[in-house]
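# this is a predicted model, with the sequence first.
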Amino acid sequence: MSAARWFLREPSPESASRLFCLPYSGCGASMYRKWPRFVGDTEIVPIQLPGRENRFREESYKTYEALADDLVEVLLPHLDRPFGIFGHCGSALPGYETAVRLLERGYPTPARLFVSSQIAPHRGPHGRFLEMTDAELAAEVHTLIVELGGTPRPDLVELSLEILRSDVETNKRYHPAEPVRLPFPITALGWDEDVEVDHRLMDSWADCGETTFRVLHGPHYRFMEAPDELLDAFTADLRA
């Protein structure tokens, strides 16, 4: 598998640091199209996972552990400067597992792990999506496509539903009994209008390492707009 397929664009050699961003459940890397390429001198690097968008013919990963096994090898050549990992909701969990795998293999580790709108792995799985029927998930897909600025055509909803269902099933399988405590800091980002994951449930990330908790303004999908307070949190915490 060509490593280039994991990126929307090749990471820039000019960046002082990088933030690798995993896509939200049911989405591909293009969900970050509203985000700037750089936040200060930190490059935003969206990750493209198999089974979606330009990789839709490839099989999706069935476990976050298998995903992390491959992703760390793809990232390794680009870990030559300070970096962070970001994931929101379902993608926060493979972000954490990727950080664990980097640590276990003796590879460079993140300056910081950013987890948004998700409880710690040993307290999950969590969320109403886990018990939804296909019809209910299709309604969520419809909403998500609109949030992304698209038109929810029936064929697009059907394709996105397949991806979301696969991601939901992978989420259900992930439940480590005890978390690996990371030797680098975590920023846990909650949202004050989030009805999916109450920000007060994120306190369990403290079991996974030294954690800074931030509550930002907005609902569950606000992060896709790259609000200034989110970008400011990246800048401040990566520097710290």
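Perfect, thanks for sending it.
# going forward, measure contacts and count neighbours with C-alpha atoms only.
Noted.
# contacting residues for residue 204?
The neighbourhood of residue 204, defined by Cα atoms under 8 Å, 6 or more residues apart in numbering, consists of 119, 120, 123.
# among these, which one sits closest to residue 140?
residue 119 (20.5 Å; Cα to Cα).
# burial count for the closest one?
Residue 119 is flanked by 27 other residues according to other Cα atoms under 10 Å.
# adding distance to residue 71 and secondary structure, write the contacts of residue 204 out as a markdown table.
Written out in a markdown table, the entries for the contacts of residue 204 read as follows (distance: Cα to Cα, whole Å; DSSP: H, G, I helix; E, B strand; the rest coil):
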| residue | distance to residue 71 | secondary structure |
| --- | --- | --- |
| 119 | 22 | coil |
| 120 | 21 | coil |
| 123 | 24 | helix |
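# for comparison:
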Amino acid sequence: MNSPQPRPKKPPRWLLRRPDPDAPARLFLFPYSGCGASMYQAWPRRIGAIDVCLIQPPARQNRIAEPHYGTYENMARELVDYLRPYLDRPFAFFGHCGGALPGIEVTRQLAAAGLPLPERVFVSGQVAPHDGPYSRLFELDRDGLRTELGHIITRLGGEPSGPLVEMGLEVLVNDLGANKQYAPGRISVPCAITALGWSEDAEIPTKLMGGWQDTSADCRSVELQGGHFEFLSAPPALLAEIRRDFGDVADVPAEQEQAVG
């Protein structure tokens, strides 16, 4: 009697939802340290004609049972393979603070593999790789990080209960570890960059973001109004910068933008 064949492993769920096959462009959003893709719940499903695609790393939310990726290099290696079918039209990456650097590493690995490159990488509230690692959170012990995580959960509209905080704490510690380890030095990214600072950001003041000018031949720096977490609400000024840098491909009336369900 033949032994039963092992069931094939399910592919990693790197995207929270399937990209729209009819969208003319895609924007992939990387979550903030300690969070999952649902942190972008207030963002629209479309920014103009751009399909908003939510990247979901392992070890959180619907991937809670999977091991952490360890380093940005490991994450990028898997993402490059997973995203290949979705790079068939103009696309870009967006990430804020600890979510900005994975987009840089994915771009570097796409270039090394000779694959399509993003039209632009939008880096928000983060220093350039050669100016880091930089974060106030690196100085906190587990109790301090636990308190910080409670504040993040509250900002996302959740209730920081004990079990939820403890699960998220391990993710936050590991995400910060990946940030600390990412030290590629002075790099040149083979695509355009938009460096987005925030006028009231006490975590990463805009004045610390000047190093992005050295990472790309086409780097545009912008300061928007608001604090470190302003991006969570998808303020119109931020969406306008994204549409501006995508160009004509983003052009549909703003009233056609669909809220995330």
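The structure has been received and is ready for your questions. Keep in mind that this is a model prediction, so the values were computed, not measured.
# ok, back up a step: across to the second structure, which of the contacts of residue 204 of the first structure hold up?
Listed in the original numbering, those still in contact in the second structure are 119, 120, 123 (both residues aligned by TM-score structural alignment, their matches' Cα atoms under 8 Å).
# so who does the counterpart of residue 123 of the second structure in the first structure touch?
Under the alignment (TM-score structural alignment), residue 123 of the second structure pairs with residue 115 of the first structure. With contacts defined as Cα under 8 Å, 6+ apart, residue 115 of the first structure is in contact with 86, 87, 88, 89, 92, 93, 95, 96, 186, 187, 188, 189.
# mind running it again at 10 Å?
With contact set as Cα atoms under 10 Å, 6 or more residues apart in numbering, residue 115 of the first structure has these partners: 85-93, 95-96, 186-190, 202, 205, 213.
# so it, which of the three states?
Local secondary structure at residue 115 of the first structure is given as strand here, using DSSP: H, G, I helix; E, B strand; the rest coil.
# what about it, distance to residue 189 of the first structure?
According to Cα to Cα, to the nearest Å, residue 115 of the first structure stands 6 Å off from residue 189 of the first structure.
# which bit of the second structure covers the helix ranked longest in the first structure?
Among the elements of type helix in the first structure, defined by DSSP state H, the one spanning the most residues is helix 154-173. Equivalent residues of helix 154-173 of the first structure are located at 162-181 in the second structure, counting by TM-score structural alignment.
# if you count neighbours, what's buried in the matching stretch?
For stretch 162-181 of the second structure, the buried set under the neighbour-count rule, 16 or more other Cα atoms under 10 Å, comprises 165, 168-180.
# residue 194 of the first structure matches what in the second structure?
Taking TM-score structural alignment as the alignment basis, one finds that residue 194 of the first structure is matched in the second structure by residue 201.
# if you could redo that for residue 72 of the first structure, that was the one I meant.
Structural correspondence for residue 72 of the first structure with respect to the second structure (TM-score structural alignment): residue 80.
# I'd like the next helix or strand past the one helix or strand its match maps to.
Using DSSP states H and E, the element containing residue 80 of the second structure is helix 72-83. Toward the C-terminal end, the helix or strand that comes next after helix 72-83 of the second structure (DSSP H and E) is strand 91-96.
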